[in-house]
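Chemist: okay, sequence plus prediction incoming.
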Amino acid sequence: MDTPGDLSSANDRLLRLGRLILKELREILRDRRTIVTLVLMPLLMYPLLSVAFKQFFVSQLNAVKTTRYRLALDDDTRGHYFRELFRGVGMPVIDAGDDQAAAEYHGKSPLVEMGLQRNLADQLLNYDLHVALKVTAPAEIHADPQRNLALKVELLYREDWGASREAAVYVEKYLAMANEKFLEARLKVLRVSQPAAAIQVVRQPVEGEHSGESGAVSITAIIPFILILMTVTGAVYPAIDLTAGERERGTLEVLVAAPIPRMGVLLAKYVAVLTVALLTATANLLTMTVTVVVGGFGKMLFGETGMSAGGIAAVFALLLLFAAFFSAVLLAVTSTARSFKEAQAYLIPLMLVSLAPGILSLMPDVELSGLLLVTPLANIVLLGRDLLKMEASPFATLIVVASTLLYAGAAIGIAARVFGAESVLYSSQSGWSDLFRRPRVPQTTPTVTAATFCLACMLPAYILLFSLMSTWATDLMQQQIAGVLMTVAVFGGIPALACQMRGVRIAPAFRMPPRPLGVFLSAMILGGTFWVFSYEAVQIMQYLRGASFDDQSLEALREFSGKLKQLPLPLTLCTMALVPAVFEESFFRGYLFPALHTKTTTATTIVVSAIAFGLFHAINPSPLAPERVVSTTLVGLLLGWVRWRTGSTLPGILLHAVNNALVFVPVYFEQQLADLGIGTMHAQHLPVNWIVGGSVCVAIGVVGMIWATHQPPNRTKVASSGA
């Protein structure tokens, strides 16, 4: 329990830190260049962009890029009918592929190339056609236009393609002319009953998977891209001035000599840079919103709903997240510079590297999936685009936010290491090699910075390898082999490399716990019965969310179960239960857990490591991803508690392996479980006696674990128990 003296000391530290933050903010905000970047740039830029948008982008979206339209029908007789019909009203029409006729045409009206295609909608979606005609009634028509009294025609076109829209208007105009000419001829014969229009046309837009992205550039993605660029611009000057600028002026040494830790100095500078970046983001977002609303671009950019307040708020939250990440990156880079000019030279390649993924995200038909989910800047731009259009998926949002937070934490850790080096405080040259220099003295535990950096590397590596595995592995055996290799590389290789580079000893984390018989027996009991709570948690989450497996997902699950039964059970248990347990526990409880425990309390360490464990199991997209996060996080809490009680990862590995095995063993004994009233292919609650029995067994396992570890060698800090 905290004493009054401890609370007073903590308050004093916070007050000193607050005064230091206010000092940094006053210094940077009273600079004229900061105010110009913060206020005047948005006021000047967005009105100019609105003028450019009206003159260039709108004309690009609506302009016809060619004087030749490609039109098709799905029947030769109908093609002949409409060819003669259009020629009768003066439309310049030729057969598709007739290059000679096209070369000889010198008229001002667009030339129509008419051909025959079977899959009209697919051709439109692939941009092979501008427009298509589909006769819906009658089923059979005569090739001679004079022999048909009335037709019903669908005019197929792309709503999201300017040239297709113009082609639809162009063809519709000539169909109206044909109607008028046809009626004039028919009305001369008074005994003929004739509809109001001989050819009744209905315009039918064809929407594809990526409808809404038009032209050569995703216009909607430009808005968040510009906002992010302006946010970066606002943070560049403060980051340089508060680090390299102070070193050049000789004031940094005086600041460090003050009675405050170096991390406090860095935190104050980080808060100042982040504040300026957020003020710049706010000014840009407000000015952009006013420009879009006043200019009337809302529906043009974001659809019929226009720009929504919820979308703007979500984009601002993303800007805050990105500003937190990029401010740390800027501080890490500028802290290594000895002068203002040197810092500017460092930032040029950084800005170029940052622009590349953002420009990639502006390309049409780019989805927020795969590796783009964890690509810095590109994921923020694409998620901002989807949020403005109210089309962002919860899964993509979760991955983008989690990955950016990891990158921000890793960047802050790197900035702390660079800023804390002695060479930064004086005139000596520091370099990035200092970050990777192996300590002379072996380390007993990894640092929080190293653990965060590992997570930041593991997340994109996991997604990349999973995508490659999905492409390479065609059958279940190959998928299991690829899964084992991916698990070893991500959860074993990256942490092992980090331990090697930082001189962290791995063996202590795998030492035998005291009273191993009781510990391992309790771990087996917990691993074999805790699944009852995980299973019921999934059922409760499904009920609260109203989610369930659809017929397609259930069919895929049955197919997977059928393939799994063809493999030997020991092979399945080895590849899908034992290997993941060994390497996942080696990282989450053998590497991440002690790193967190050196800086935080036991409860915080257990919770944070469990959440990270749960989120990693939700990377694969699934309709039940939230349920999987909850169930795996519960297991992670139990594994973290066991790690703390025993001081070793070995009991957790056993518990984890048994828990994993019970996920796949029921597939091999589906009929026996069905006889007991337990279904494996559809969601249902467990019988009450199963829940009661499982709860009793879990309680026995917990009591047994407490009894077996009631006198641990050092339970106050895992730091002394090894990595």
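Modeler: Thanks, I have the structure now.
Chemist: alpha carbons only for contacts and neighbour counts from here, please
Modeler: Noted.
Chemist: measure Tyr407 to Ala489 for me?
Modeler: Using CA to CA, to the nearest Å, one gets 20 Å for the distance from Tyr407 to Ala489.
Chemist: so for these two, which sits in the more crowded spot?
Modeler: Tyr407 (26 against 18; other CA atoms under 10 Å).
Chemist: count of neighbours near the closest residue to that one other than its chain neighbours?
Modeler: Nearest residue to Tyr407, sequence neighbours excluded (CA to CA, 6 or more residues apart in numbering): Ala456, at 5.6 Å. Ala456 has 22 neighbours, counted by other CA under 10 Å.
Chemist: for Ile348, same thing?
Modeler: For Ile348, the count of nearby residues is 11 (other CA under 10 Å).
Chemist: could you look up the SS state of it?
Modeler: helix (DSSP: H, G, I helix; E, B strand; the rest coil).
Chemist: before we move on, the earlier item: contact partners for the residue nearest to Tyr407?
Modeler: By CA atoms under 8 Å, 6 or more residues apart in numbering, the residues touching Ala456 are 403, 406-407, 410.
Chemist: try this one side by side with the last:
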Amino acid sequence: MRITAVFFSYLLICLVLAALLTYPVMATGYLDEDPQRVMGRLAQVFILLGLWPFLKRLQLADRRSLGYGIQGHAFRRAVALGWFEGVAILLMLALALVALEIRLPDADLELWPYLAKKALQALIGGLLIGVLEETFFRGALYTAIRRCDGVASAVVWTALLYMLVHFMKPSGLPEGVPFDWAGAWQMFGSVFIDVFQWKHLSSMAALFMVGVFLALVRERTGHIAWGIGLHAGWVFVIGVTRRMTDGNPEAPTAFLVGSYDGIIGWLAAVWIGLLALVFWGWTRRERSEEA
């Protein structure tokens, strides 16, 4: 719990710095972006700038602690294998959503070159997200908690913080509210209010199970390469699916997806949770047989 609070505090400080800087940056007139987008990007910049000193302070700034403690060729092979498995896992979910008419094929979709471009963006974006998030959550954070409190705490707390961070994002101001210093702090406050909205519950459950699964993979493999591949493959399928299909809120089973991205929700939580359970049982049996 204490280590998780330290990592959460680091993220919170970066967000506070972003809130302090957003209004002066927007006041320059050089950026033609929504204020909430600027605040979010500034927070990410502060996180990246301060990450290495932060990790060094916690004695986590080494390859093994960050989950990179295997040879380069083995690491790359594990990422590639994980990516294909991640695509297969989320593709089954996407096909189920289409079969249930929760998502409908986009009749106006331009297959080429639009889809190819979006697929490439999803591939690159997925790999970047996989590397950054796995290094932070299943690398540094997992190692820090496991050293102090053991496997169970590391799995639960990394999954919980991973889930929360996905919803701690600045939202736009209500119509008619000007963006000034007061508006900037109102946006900052919305980060914590939005987390507790009931509509996010199913998406939170899904992301928590994703975090549990990835943490179990980290524990069993001893590195984050496979997790990076899985993560990147999931992001890829979500990105492509959202561009090839449209959400159908009128479907009788529409409640199975949440508000986060129209893909994950209760169905994803059950599917990923089941896979996590099977994976843990299978790897435990293998280890007992080896012993």
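Modeler: Sure thing, it's come through. Fair warning: this is a prediction, and the values are worked out from it, not measured in the lab.
Chemist: just give the TM-score of the two.
Modeler: Superposed pair, TM-score by TM-score structural alignment, normalised by the length of structure 2: 0.57. Supporting alignment: 220 aligned residues with a CA RMSD of 4.9 Å.
Chemist: what stretch of structure 2 does the strand or helix carrying Val353 of structure 1 fall on?
Modeler: Using DSSP states H and E, the element containing Val353 of structure 1 is helix 340-360. Counting by TM-score structural alignment, helix 340-360 of structure 1 falls onto no part of structure 2.
Chemist: and stretch 167-179 of structure 1, by the same measure?
Modeler: Using TM-score structural alignment, stretch 167-179 of structure 1 pairs with nothing in structure 2.
Chemist: measure how far that stretch is from the centre of its chain, please.
Modeler: Distance, stretch centre to chain centre, for stretch 167-179 of structure 1: 45 Å (CA atoms, centre = their mean, to the nearest Å).
Chemist: in it, what counts as buried?
Modeler: For stretch 167-179 of structure 1, the buried set under the neighbour-count rule, 16 or more other CA atoms under 10 Å, comprises 167-172, 174-179.
Chemist: export those residues to JSON lines and tack on distance to Ile240 of structure 1 and secondary structure?
Modeler: Formatted as JSON lines, the buried residues of stretch 167-179 of structure 1 follow (distance: CA to CA, whole Å; DSSP: H, G, I helix; E, B strand; the rest coil):
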{"residue": "Ala167", "distance to Ile240 of structure 1": "54", "secondary structure": "helix"}
{"residue": "Ala168", "distance to Ile240 of structure 1": "55", "secondary structure": "helix"}
{"residue": "Val169", "distance to Ile240 of structure 1": "56", "secondary structure": "helix"}
{"residue": "Tyr170", "distance to Ile240 of structure 1": "57", "secondary structure": "helix"}
{"residue": "Val171", "distance to Ile240 of structure 1": "60", "secondary structure": "helix"}
{"residue": "Glu172", "distance to Ile240 of structure 1": "61", "secondary structure": "helix"}
{"residue": "Tyr174", "distance to Ile240 of structure 1": "64", "secondary structure": "helix"}
{"residue": "Leu175", "distance to Ile240 of structure 1": "65", "secondary structure": "helix"}
{"residue": "Ala176", "distance to Ile240 of structure 1": "66", "secondary structure": "helix"}
{"residue": "Met177", "distance to Ile240 of structure 1": "68", "secondary structure": "helix"}
{"residue": "Ala178", "distance to Ile240 of structure 1": "70", "secondary structure": "helix"}
{"residue": "Asn179", "distance to Ile240 of structure 1": "71", "secondary structure": "helix"}
